[in-house]
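Visitor: can't give you the sequence, but here's the structure:
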């Protein structure tokens, strides 16, 4: 299983980093996960819009799903449209986005609602969802294929359920909007690099990849904070980073 980071940023895109966006591949199947702002232009450096086999969205904030719209437009307007795109997301998360173009794109996608503690098969991937605290409904996911396991938090406040999500994962892709302390007003739905280091250590993950990097934040500071809690391999999600799970 291979994961290519298309963005890895949180909040809004910058010249250096698009928002959340990850291309997960196994056996020539292309699963696009959380296509946030500005990730479409990075996606097409790796695959054509027609070659995306499925999309998975953890929650409905625009920095995790906005570029689903240009992806659907590109497929619709292709010389040889590829047919309906399977989309998997929590209930209601994409209602506003999928209605943007009205009837124009209505036949270009199918939607499967993801539920907490549910296991679904998407191509070669087995996906198990875990509800994690955020400001809107958010599902962390455990994605397995070929005997390997990737865990991804989406965006989530500190919770013991995150350890269960990550337990035994070969790689943990974890939101870390803050370095150390999380401001009180954000604690309900976001976390820190140091807390993710604690989770990685307790869950016994092979590799920790910090993501949802806030604009202007130092990747070195994030890495150093996680290192205080986790002695394993640590990376920060930057565009073009490839993770061999």
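Guide: Everything's here; your move. Given the structure is predicted, the values throughout are model-derived calculations rather than measurements. Numbers count the residues shown, from 1 in each chain.
Visitor: contacts, neighbours, all on C-alpha from now
Guide: OK.
Visitor: what residues does stretch 57-71 touch?
Guide: 10-12, 19-21, 33-40, 49, 87-90, 92-94, 97-98, 100, 136-141, 154 (C-alpha atoms under 8 Å, 6 or more residues apart in numbering).
Visitor: Next, residue 75: secondary structure please.
Guide: Assigned state for residue 75: helix (three-state reduction, DSSP: H, G, I helix; E, B strand; the rest coil).
Visitor: what's the nearest residue to residue 221 if we skip its chain neighbours?
Guide: Using C-alpha to C-alpha, 6 or more residues apart in numbering and skipping the chain neighbours, the partner closest in space to residue 221 is residue 179 (6.6 Å).
Visitor: Now do the contacts for residue 160.
Guide: Residue 160 neighbours (C-alpha under 8 Å, 6+ apart): none.
Visitor: With residue 172 instead?
Guide: 150, 151, 152, 166, 200, 205, 206, 207, 208, 209.
Visitor: Now compare those and name the two farthest from each other.
Guide: Within those, two members stand farthest from each other by C-alpha to C-alpha: 152 and 206, at 13.4 Å.
Visitor: Which one's more surrounded, these two?
Guide: residue 152 (25 against 19; other C-alpha atoms under 10 Å).
Visitor: So that one sits against residue 173, correct?
Guide: Yes - between residue 152 and residue 173 there is a contact under C-alpha atoms under 8 Å: 4.7 Å.
Visitor: Residue 27 and residue 172: what is the separation?
Guide: Distance from residue 27 to residue 172, counting by C-alpha to C-alpha, to the nearest Å: 21 Å.
Visitor: Second structure for comparison follows:
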């Protein structure tokens, strides 16, 4: 299983960093997780839009799904339309982004599979176990399993004992870390720190921790230092074009 980071910036993209977006490949199958703002151009540096086999969305915030619209446009409106794209998302999470075009314009471009966090999904060669994690809107933490490895992605989440439970013995924990050590009080139930992500990684016994969804302008060295206070294994930051082999 191979993870390629398209972007890992929280809230909005910067000049150098797209928002959340991750390409996961196994056995020739290409799964795009969270096509957030500005991730499509990054994807196009690696493959044609028709080569994406499925999309999995953790929740409906636009920094995690806005580029689904241009992805579907690029597949549907070209001279040789691609087959309908399998798209998996929590119930109603994509209502807004799918309403950006006139009704029916992209209806044949996708096959929408809505799920409730807690469901198990079979997506190509991947088994995806999901769990509801605390955020401003329903958010699915995701555990992707293949015979070769386990990747756990939190989406956006606040503190929850379900995070280390979901990540138990995973090869890689891709964890939101919007702030280094302290989340502003109003957002504290719904966002995570790098410090706590490191503690969760240790509790779960994961092999590797990758921090993502950093607030724009965050110093990477600061979040790495915070995460390493709780986790002694390899720690990195999700930056464009980073490739991790599991």
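Guide: Yes, it's here. All values derive from a computational prediction rather than experimental measurement.
Visitor: is it true that residue 174 of the second structure lies in a strand?
Guide: Yes - checked against three-state DSSP, residue 174 of the second structure lies within a strand.
Visitor: and it, how many residues sit next to it?
Guide: For residue 174 of the second structure, the count of nearby residues is 24 (other C-alpha under 10 Å).
Visitor: That one is in contact with residue 212, isn't it?
Guide: Yes - using C-alpha under 8 Å, residue 174 of the second structure makes contact with residue 212 at a distance of 6.8 Å.
Visitor: quick one on the thing from earlier: for the residue nearest to residue 221 of the first structure, give its distance to residue 135 of the first structure.
Guide: Counting by C-alpha to C-alpha, the gap from residue 179 of the first structure to residue 135 of the first structure is 20 Å.
Visitor: which residues touch the residue nearest to residue 221 of the first structure?
Guide: Counting by C-alpha under 8 Å, 6+ apart, residue 179 of the first structure makes contact with 192, 193, 194, 221, 222, 225.
Visitor: residues in contact with the closest residue in space to residue 123 of the first structure that isn't next to it in sequence?
Guide: Spatial nearest neighbour of residue 123 of the first structure, excluding adjacent residues (C-alpha to C-alpha, 6+ apart): residue 29 at 6.8 Å. For residue 29 of the first structure, the contacting residues are 52, 53, 123, 124, by C-alpha under 8 Å, 6+ apart.
Visitor: between the contacts of residue 179 of the first structure, which is nearest residue 45 of the first structure?
Guide: Closest to residue 45 of the first structure out of these is residue 222 (27.5 Å), distances taken as C-alpha to C-alpha.
Visitor: What residues of the helix or strand harbouring the closest one count as buried?
Guide: Taking DSSP states H and E as the definition, residue 222 of the first structure sits inside helix 219-227. Neighbour counts over helix 219-227 of the first structure (16 or more other C-alpha atoms under 10 Å) mark 219, 222, 223, 224, 225, 226, 227 as buried.
Visitor: what residue of the second structure takes the place of the third one?
Guide: Aligned against the second structure by TM-score structural alignment, residue 223 of the first structure finds its counterpart in residue 224.
Visitor: Would you quantify the distance from the nearest residue to residue 154 of the second structure once chain neighbours are set aside to residue 214 of the second structure?
Guide: For residue 154 of the second structure, ignoring the flanking residues on the chain, the nearest one in space by C-alpha to C-alpha, 6+ apart is residue 141 at 4.4 Å. Distance, residue 141 of the second structure to residue 214 of the second structure, using C-alpha to C-alpha: 17 Å.
Visitor: Please enumerate the helices of the second structure.
Guide: 39-44, 62-65, 68-76, 95-98, 162-166, 194-204, 220-228 (DSSP state H).
Visitor: of all those, which lies closest to residue 2 of the second structure?
Guide: Here helix 39-44 is closest among these (C-alpha to C-alpha), at 14.5 Å.
Visitor: Which residues does the closest one contact?
Guide: So helix 39-44 of the second structure is in contact with 6, 7, 18, 19, 20, 21, 49, 67, 70, 71, 240, going by C-alpha under 8 Å, 6+ apart.
Visitor: Which ChimeraX command selects the buried ones in those?
Guide: Those of these that count as buried under 16+ other C-alpha under 10 Å are selected in ChimeraX with:
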select :6,7,18,19,20,21,49,67,71,240
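Visitor: Of the contacts of helix 39-44 of the second structure, which belong to strands?
Guide: Taking DSSP state E as the definition of strands, these contribute 6, 7, 18, 19, 21.
Visitor: can you pull the contacts of the residue lying closest to the third one once chain neighbours are set aside?
Guide: Meaning residue 18 of the second structure. Nearest non-adjacent residue to residue 18 of the second structure, counting by C-alpha to C-alpha, 6+ apart: residue 7, 4.3 Å away. Residues near residue 7 of the second structure by C-alpha under 8 Å, 6+ apart: 17, 18, 19, 20, 21, 22, 39, 42, 238, 239, 240.
Visitor: okay if I get those residues as CSV plus distance to residue 81 of the second structure?
Guide: Below are these laid out as CSV (distance: C-alpha to C-alpha, whole Å):
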residue, distance to residue 81 of the second structure
17, 29
18, 26
19, 27
20, 26
21, 23
22, 24
39, 21
42, 21
238, 32
239, 31
240, 28
